[in-house]
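S.K.: my questions are about this predicted structure, shown below with the sequence.
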Amino acid sequence: MVASGSADCTIKLWDAKTSLEVHTLEGHSNLVNSVAFLADSLTVASGSADCTIKLWDAKTGLEVRTLEGHSGSVQSVAFSADSLTVASGSYDRMIKLWDAKTGLEVRTLQCHRNWVRAVAFSADGTNFLIAVDKNWVFFAGERVLWLPSYHRHFTCSSTLNGTLALGYGDGRVSVIEFDPPFSTRH
């Protein structure tokens, strides 16, 4: 299944084999900036400019719960590898961690001087959070990489096993790989 978020305030779920639309998820009051699947592919998270995160049942297309607490547009959402935590990054310069089962806010990370554009967990089971603000890449809460100006205007991002990919509107993709010894020192 593939999930897509849109400026029309909806999320669409697609069958990747047939290219057919499975569900249209409606409930956000502003554009949808980010979507993510839980590891079991049965739950979808969406982050919106309406300052909320919504969790959806991918089988039925129904909203499960709304997570509220950001004061700015939610730019990115991600599930931890163990499926227990949802992370959200926002224009309010905060990362919030949420209990994926209850929807309760677990922790707020306020380490950014600028808005948070991307969040992701490492996929190796360590659940270290990778975050990107306007100028820096953070790994496990530490600044690890300053982004030169030509790398700052990315439109999307993704991480997998310590590798960060940044996509740009002009078709460029930057791939940044963190060495495994780096991730094990934390």
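M.R.: Great, that's in hand.

S.K.: use CA for all of it now, contacts and neighbours both
M.R.: OK.

S.K.: quick one: contacts for the residue nearest to Arg143 when sequence neighbours are not counted?
M.R.: Spatially, and ignoring its direct neighbours in sequence, Arg143 is nearest to Val137 (6.0 Å; Cα to Cα, 6 or more residues apart in numbering). By Cα atoms under 8 Å, 6 or more residues apart in numbering, the contact list for Val137 reads 130-131, 143-147.

S.K.: find the centremost residue of the protein, please.
M.R.: For the chain, Val77 is the residue whose C-alpha lies nearest the centre (Cα atoms, centre = their mean; 2.5 Å).

S.K.: so Thr108 touches Arg93, yeah?
M.R.: No - counting by Cα atoms under 8 Å, Thr108 sits too far from Arg93 to count as a contact (10.3 Å).

S.K.: which helix or strand contains the residue nearest to Arg143?
M.R.: Element membership for Val137, per DSSP states H and E: strand 136-139.

S.K.: residues of that strand that come out buried?
M.R.: By 16 or more other Cα atoms under 10 Å, the buried positions in strand 136-139 come out as 136-139.

S.K.: that one: what's the following helix or strand?
M.R.: strand 142-146.

S.K.: check which helices and strands that following strand is in contact with.
M.R.: strand 136-139 (3 or more Cα pairs under 8 Å, 6 or more residues apart in numbering; DSSP states H and E).

S.K.: pull the distance from the strand it packs on to the chain's centre.
M.R.: With Cα atoms, centre = their mean, to the nearest Å as the basis, strand 136-139 stands 14 Å off its chain's centre.

S.K.: another one to put next to it:
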Amino acid sequence: MSVAFSHDSARLASASYDQTVKIWDASSGACLQTLEGHSGWVMSVAFSHDSARLASASSDKTVKIWDASSGACLQTFKVGTELFKISFDTTGSCLYTEIGAISVDAPSVTDPQSPRYQGGGLSSDGAWITYNSENLVWLPSEYRPSCSAVSGKTIGIGAGSGKVWICSFEVDTVQDS
């Protein structure tokens, strides 16, 4: 379903229909590890920029963050939707997805948790435009995404009708004095 090189190009991760992620030696082709824990097809994988962590997104509607050396699962997020595109930001503190950016800099937690989104995004059911996980704008059914992309405060949505629309927004914050 997906493959991704580590940023040092030493390893390749693969996502599979068999609910596993495999990490391969890019030089020899040897399988170094098989990561198990998803209960659905693994749709996407991505290494952090320091190549220390690996993220995987599954049809079981979870995202897992793995230690790329030991294979230990560090975090599991219940995202509530299937994700097909994931990537780490350069600092490794954020995972970009098609519904928004998930903060992943929290300490390791073994129990599944709800993600904390940073900035603009979409609710997992596609019914809301969100900001920092708060619902902002309700979307009528004809504007709901069949696919989407998020970049900062701009959201691109491909609707089932075949129409594409782009929404940019600003958020006013009230500061206490």
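M.R.: Cool, the structure landed. Note that the structure is a prediction, hence the values are computed from the model and not measured.

S.K.: TM-score of the superposition?
M.R.: Overlay of the two chains. TM-score (TM-score structural alignment, normalised by the length of structure 2): 0.62; 134 aligned residues with a Cα RMSD of 3.5 Å.

S.K.: excluding its backbone neighbours, what's nearest Gly5 of structure 1?
M.R.: Take Gly5 of structure 1 and drop its neighbours on the chain: the residue closest to it by Cα to Cα, 6+ apart is Ile11, 4.5 Å away.

S.K.: right, and that neighbour touches Val22 too?
M.R.: No - at 10.8 Å, Ile11 of structure 1 does not count as touching Val22 under the criterion of Cα under 8 Å.

S.K.: neighbour count: the two, which is higher?
M.R.: Set Ile11 of structure 1 next to Val22 and count neighbours by other Cα atoms under 10 Å: Ile11 wins out with 27 against 18.

S.K.: and the more buried one, what does it touch?
M.R.: 3-5, 24-26, 32, 35, 46.

S.K.: just confirm it is within a strand.
M.R.: Yes - using DSSP: H, G, I helix; E, B strand; the rest coil, the assignment for Ile11 of structure 1 is a strand.

S.K.: what's the match for it in structure 2?
M.R.: In structure 2, no residue is paired with Ile11 of structure 1 according to TM-score structural alignment.

S.K.: which parts of stretch 56-64 of structure 2 are buried?
M.R.: Those would be 56-64, for stretch 56-64 of structure 2 by 16+ other Cα under 10 Å.

S.K.: of all the residues you listed, which two lie farthest apart?
M.R.: Ser59 and Lys64 (11.9 Å; Cα to Cα).

S.K.: quick revisit: which two among the buried residues of strand 136-139 of structure 1 are spaced furthest apart?
M.R.: Farthest pair in those, by Cα to Cα: Trp136 and Phe139, 9.9 Å.

S.K.: so how far is Thr60 of structure 1 from the residue nearest to Gly5 of structure 1?
M.R.: Ile11 of structure 1 sits 13 Å away from Thr60 of structure 1, going by Cα to Cα, to the nearest Å.

S.K.: again with Ser34 of structure 1
M.R.: Separation of Ser34 of structure 1 from Thr60 of structure 1 (Cα to Cα): 20 Å.

S.K.: can you check Lys54 of structure 1 too?
M.R.: For Lys54 of structure 1, the distance to Thr60 of structure 1 equals 15 Å [Cα to Cα].

S.K.: repeat that for Ser76 of structure 1.
M.R.: From Ser76 of structure 1 across to Thr60 of structure 1, the span is 23 Å (Cα to Cα).

S.K.: what of Phe121 of structure 1?
M.R.: Applying Cα to Cα, the value for Phe121 of structure 1 to Thr60 of structure 1 is 27 Å.
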